[in-house]
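In: Starting from these lines, generate the structure:
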Amino acid sequence: MAVKFRDYYEVLGVDRSVKQEEIQRAYRKLARKYHPDVNKSPDAENKFKEINEAYEVLKDPEKRKKYDQLGAHWKDGQDFRPPPGWETHFDFGRAGGPGRTEFHWGGTGGFSDFFEALFGGRGGEPFAGMRGARAQTWSQAGSDQEATIRISLEDAFHGATKSITLQMQSITPQGQVSVQSKNYEVKIPRGILNGQKIRLAGQGGEGIGGGPRGDLYLKVEIDPHPVYQVEGKDLTYILPLTPWEAALGAEVEVPTLSGPVTLKIPPGTQSRQKLRLRGKGMPSPKGVPGDLYVVVNIVVPKKPTERERELFEELRRVSRFRPRS
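Out: The predicted structure follows:
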C-alpha cells in the first residue's frame, strides 16, 4: 500500500547536507514556536507532532543515514512504497534506546503512515502513549544561553566576585517575548583565561511543562592592559633599558601581577631580546602557571645633557663596534 512521502528536512526547514547540530537547533526553535502550551492556534498540535516525528528520524545519525538512502528526488506528499525488505533489514531500536527526543508526548494520534511503514512505529519511548488519551505530559528542558562578561587582567589573575546585570528574554504562556533585567553575583575563578566560559547552572532559558531551566554561560573577555600583553596564560612586558645597562649588564626591578621581582640583565643584551620569568604569568590552579616574558627595548635620552653628549661623542670616537658591517 502506498503512503505519502514525508520530507523531514522540509519539515524542519533545513538542507539535507546540514550537520547534526543545525538539525537540533532548528528542532528546538520550531518546537518552542509550535508547542501547544504556548501556541494556541488550531494547527499547532499537528505541526508539533510533525516536527517531533522529523526530529525522531534526523537526530540519530544511523536513522538519518537510512532515511537518506531513499534519495533526494522524493517530494513531500508523493505516493511512496518502502523498498522490499526494508523493515527486516533495518532495526532502529526500541523504546528506551539512546537518543530520545527532548519532548514527551501524551496526546492523541500517532506517527504518520509513512513513519510506521519505514520504522514500524518504534521511534522511541517519548512517543509511547500517542494512541491513548491526552495526558498533558509535555516537557522540555530550557535552552542554554550565553553572554559576555568583561573583566580586568587583575581580576582574572587574582580571582574576584563581580556584580553584573543582563537583559534576559523569556516566552510568556501567551507566546509573547518578555525582556527582563536580572542581577548576578559572578565568582571569577583565579587564573581564568580570555575566551573561557563561566557556567551558571540553571540560569538559562526556562523549561516548558515543568522541564528544568538551561544553563547560562558567561564568555570571559579580558580588557587590554596598559602594562602587559596577554597570550594565553603567558604575559609579555616591555622593559626599557639604557644602552649601558644592556652593554654592561644590570639588575633591574620588573613589575609582575604578584609583586615586583629583580631581573638580572646579562652583559651584551640586545634590543627585542626576550627574557623569561618562569611561573610569573597567569596562575593555573590545576596545572603549570604561565610565564612572564620580558622583552628588552633599548632607549636613549631624547634630550641628553651636555656631559652625556660629550660621553657619547667620546664613545663614538673610541668604539670599534660596527653593527652594520
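In: only C-alpha atoms for contact and neighbour calcs from this point on.
Out: Will do.
In: mind listing the helices in the stretch 1-150 of the chain by residue range?
Out: Secondary structure of the stretch 1-150 of the chain (DSSP state H, counting those that start in this stretch): helices at 8-12, 20-34, 44-58, 61-68, 86-89, 113-119.
In: helices and strands around the last one, which ones?
Out: If contacts are counted by 3 or more C-alpha pairs under 8 Å, 6 or more residues apart in numbering; DSSP states H and E, helix 113-119 sits against strand 3-4, helix 86-89.
In: Any idea how far it is from the middle of the chain?
Out: On the basis of C-alpha atoms, centre = their mean, to the nearest Å, helix 113-119 sits 37 Å off its chain's mean C-alpha point.
In: go on, the shortest one?
Out: Distance of helix 86-89 from the chain centroid (C-alpha atoms, centre = their mean) equals 40 Å.
In: by contact count, what packs against that helix?
Out: For helix 86-89, the packing partners by 3+ C-alpha pairs under 8 Å, 6+ apart come out as helix 113-119.
In: Using neighbour counts, pick out the buried residues of the helix it packs on.
Out: 113-115, 117-119 (16 or more other C-alpha atoms under 10 Å).
In: Now do the strands for the stretch 151-300 of the chain: every range, in order, please.
Out: Ranges of strands in the stretch 151-300 of the chain, per DSSP state E, counting those that start in this stretch, are 160-171, 177-188, 197-200, 216-222, 228-231, 234-241, 250-254, 261-265, 274-277, 292-298.
In: Show me which of the buried residues of helix 113-119 is closest to Glu185.
Out: Checking those against Glu185 by C-alpha to C-alpha gives Phe115 as the nearest, at 48.9 Å.
In: follow-up on the earlier one: distance to Thr242 added to the helices and strands packed on helix 113-119, as a markdown table?
Out: Output for the helices and strands packed on helix 113-119, formatted as a markdown table (distance: least, C-alpha to C-alpha, whole Å):
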| stretch | distance to Thr242 |
| --- | --- |
| strand 3-4 | 84 |
| helix 86-89 | 81 |
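In: how much space is there between Tyr217 and Met168?
Out: Distance of Tyr217 to Met168, given as C-alpha to C-alpha, to the nearest Å: 13 Å.
In: and if you look at Met282?
Out: Using C-alpha to C-alpha, we find Met282 at a distance of 32 Å from Met168.
In: Equivalent analysis for Ser152, please.
Out: With distances taken as C-alpha to C-alpha, Ser152 is found 24 Å from Met168.
In: one more, for comparison:
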Amino acid sequence: MRQLHGRPNGLQRAHVDKDSLVNVSLASVKDPYKVLGVGKSASASEIKKAYYGLAKKYHPDTNKDPTAKDQFAEIQTAYELLSDPKKKEQYDQFGAAGFDPNAGPGPGGDPFGGAGNPFAGFGGQGGFGANFNFEDLFSAFAGGQGGNPFGGGGRRGARNPFQQEILVGDNIEVQTNISFMEAAKGTSKTITITPLVTCKTCTGSGLKAGTQRSQCKTCGGTGTRVHFLSGGFQMASTCNTCGGTGASIPKGSECKSCHGDGVTRERKTLTIDIPGGIEDGMRLRVDGEGDAPVTGKAADPNIRGTRGDLFVFVRVASDPKFSRSGSDILYTASIPLTTALLGGEVSVPTLDGQVNVKVATGTGTGEKMTLAGKGMKKLSGRRGGSGDLRVEFRVQMPKYLTANQRMIAEMLADELGDKTAKRIMNIRTPE
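Out: Next up, the predicted model:
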C-alpha cells in the first residue's frame, strides 16, 4: 500500500538520533532571543511556543536543506539557555561570554563563584554530552514510540525541564471509490465521518463545573504500585485503579455531556480533493481531521492535545477500454487484416476523446505505437506532466470467407508466391 504522506497516532514518545545533531557551544551561541525570534521580555510559555515551532520546521528528519542541521542545533542551544531561569539571568547579565569556561572573571570576581562550566552537567565544554537526554527534549512532539519525533506524545512521570507531554488522538480511516477517468483527471469526493471532538461543555477536562480531580487512594497519587518480592526485590507496576495518572474524577463529578472522557462524537462532512494520477490503493492524509485525544483520562488536566489525522483509502475501478502501468495507459487496437496489409488510419480512444492514428503497411499483431503525453497525470516530479498512451495493435483474422473472398485470397497467395497456402478454388493465374 502506498500513501502520499502519513503519521503515527496515539500517545507516544519521540526519539531523536543523536548522530544527526550538531554540537554547538553555549559560549559561541548566537543571540538566543534572535534565534528564537522573541523579545527579552518574552514569557516562558512564549519562548517554549517559539522553540517548538522552529524545532519542527528545521528538524533534519523533515527539512532536507543542508543548513537545517546547523539551524536546528542553534535553536536547541538557544532554548536550553532561555528555558533555564538561572542561565537566562546569566546571559542577560554577561552575554555569551558568561558561558566561556576559558574567559577570565570580570571586575567583580568570578561571576559563577568558582563553579567552573555552569553547564558541565550537559557533558563536555559547551556541547551536548552523553548525560543530555535528547529524547526528553523532543517528547513534546507528536510521534511513535521510538519513531519520528513529529508523530505523537510524550512520557509520563519524568521531571526533565525539557519534557512536555502531548496527547495525540487516533487516526481515522475511510474508503472512497472512484472511476478510472476520475483517477486520470482528478476529482472531489464528499465523505461523512464522526470523529471525537473536544467536549464543548467541559472543554476537555471531563469534569462537571465546580468540581476537581482527587488523588488516587490506591497509589497515593504516584500512578504506580510497588510489589515486594521474596529476596528483598521490588517490582513497580502501573496502578490499575487510576491507570497510572495518579488522579481520578470522583464519582458524580463527571461531565454529563462526555461522561468524564473530555470528548464527544460529532458528525462531520468533508470534501476531499483527489489529485489526478492517483493509483488504486493509495491513501490521502487530511491533517488534523482525526479523533481528538481523550484528555479527560490524562494525568495532567491541562495537557496539550492534538487531533489525529484522517486517512482516505482510494479504490480505483477498472476501465473496459484501458489498463494502466504507472502513469502510462495501455490500449489494444483491433485492426482489419486488410488495414494491416495495406496500411491506413484507425480511430483510437484517449482520455480526451478519439484521435486518428496511422497504421503502417504490414503492421502485425503485437506491434506498438506511443502517443506521448496522452496518459495519466504524474503525481511525482516537480514538473508534473503526464504519462503516455501506448497502443498495441491486434490484427483481426476472419474465421469464415465467402467464395469470392476465398478466391481473392488464393489469388493473392499465388501473387505472393505462397506455395504453402491451401487452395480449393482451383484458380490459375495467367502466365
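In: More neighbours: Tyr217 and Met168 of the first structure, which one.
Out: A direct count of neighbours by other C-alpha atoms under 10 Å for Tyr217 of the first structure and Met168 places Tyr217 higher, at 20 against 15.
In: Next up, the contacts around that one.
Out: Neighbouring residues of Tyr217 of the first structure by C-alpha atoms under 8 Å, 6 or more residues apart in numbering: 144-147, 197-200.
In: Buried members of the residues you listed into ChimeraX, please.
Out: Remark: buried members of those, expressed as a ChimeraX selection using 16+ other C-alpha under 10 Å:
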select :144,145,197,198,199,200
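In: what would the contacts of Tyr217 of the first structure look like in TSV with distance to Lys59 of the first structure?
Out: Rendered in TSV, the data for the contacts of Tyr217 of the first structure read as follows (distance: C-alpha to C-alpha, whole Å):
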residue	distance to Lys59 of the first structure
Asp144	19
Gln145	21
Glu146	23
Ala147	27
Lys197	27
Ile198	28
Arg199	26
Leu200	27
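In: ok, so of the contacts of Tyr217 of the first structure, who is nearest Leu292 of the first structure?
Out: Lys197 (23.6 Å).
In: and Tyr27 of the first structure, how many neighbours?
Out: When neighbours are counted by other C-alpha under 10 Å, Tyr27 of the first structure registers 24.
In: my guess is it contacts Leu12, does it?
Out: Yes. Counting by C-alpha atoms under 8 Å, Tyr27 of the first structure touches Leu12, with 6.3 Å between them.
In: quick one on the thing from earlier: of the strands of the stretch 151-300 of the first structure, which approaches Asn52 of the first structure most closely?
Out: Closest to Asn52 of the first structure of the strands of the stretch 151-300 of the first structure is strand 160-171 (C-alpha to C-alpha; 20.3 Å).
In: rewinding a little: the helices of the stretch 1-150 of the first structure: which one's closest to Val318 of the first structure?
Out: helix 20-34 (72.1 Å).
In: so what does the closest one touch, helix or strand wise?
Out: Counting contacts by 3+ C-alpha pairs under 8 Å, 6+ apart, helix 20-34 of the first structure packs against helix 8-12, helix 44-58.
In: and that helix, how far out from the chain's middle?
Out: Put simply, helix 20-34 of the first structure sits 18 Å off its chain's centre (C-alpha atoms, centre = their mean).
In: For it, buried residues please.
Out: Across helix 20-34 of the first structure, burial judged by 16+ other C-alpha under 10 Å covers 23, 26-28, 30-34.
In: before we move on, what about stretch 369-379 of the second structure?
Out: 374-379.
In: circling back to that earlier point, any chance of the helices of the stretch 1-150 of the first structure in a markdown table with distance to Val295 of the first structure as columns?
Out: Listed next are the helices of the stretch 1-150 of the first structure as a markdown table, based on distance: least, C-alpha to C-alpha, whole Å:
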| stretch | distance to Val295 of the first structure |
| --- | --- |
| helix 8-12 | 55 |
| helix 20-34 | 44 |
| helix 44-58 | 55 |
| helix 61-68 | 52 |
| helix 86-89 | 67 |
| helix 113-119 | 66 |
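In: Looking at these, spot the one closest to Pro255 of the first structure.
Out: The closest of these to Pro255 of the first structure is helix 20-34. By C-alpha to C-alpha, the value is 46.4 Å.
In: Next, the angle from the closest one to strand 160-171.
Out: Computed by axes from the mean of the first three to the mean of the last three C-alpha atoms, to 10 degrees, the angle separating helix 20-34 of the first structure from strand 160-171 equals 60 degrees.
In: how big is the angle separating helix 20-34 of the first structure from helix 44-58?
Out: Taking the same axes, to 10 degrees, one finds helix 20-34 of the first structure and helix 44-58 inclined to each other by 170 degrees.
In: Rebuild the helices and strands packed on helix 113-119 of the first structure as CSV, extending it with mean neighbour count and distance to Gly287 of the first structure.
Out: Output for these, formatted as CSV (neighbours: other C-alpha atoms under 10 Å; distance: least, C-alpha to C-alpha, whole Å):
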stretch, mean neighbour count, distance to Gly287 of the first structure
strand 3-4, 16, 59
helix 86-89, 11, 51
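In: Can you check which of those gets nearest to Glu231 of the first structure?
Out: Between those, helix 86-89 lies closest to Glu231 of the first structure; by C-alpha to C-alpha that is 54.7 Å.
In: Tell me the residue in the second structure aligned with Lys302 of the first structure.
Out: When the second structure is aligned by TM-score structural alignment, Lys302 of the first structure is paired with Lys399.
In: I should have written Ala141 of the first structure there, sorry.
Out: Using TM-score structural alignment as the criterion, Ala141 of the first structure maps onto Val168 of the second structure.
In: And its match, how far from Arg13 of the second structure?
Out: Using C-alpha to C-alpha, Val168 of the second structure is found at 11 Å from Arg13 of the second structure.
In: With Lys34 of the second structure instead?
Out: Going from Lys34 of the second structure to Arg13 of the second structure by C-alpha to C-alpha gives 30 Å.
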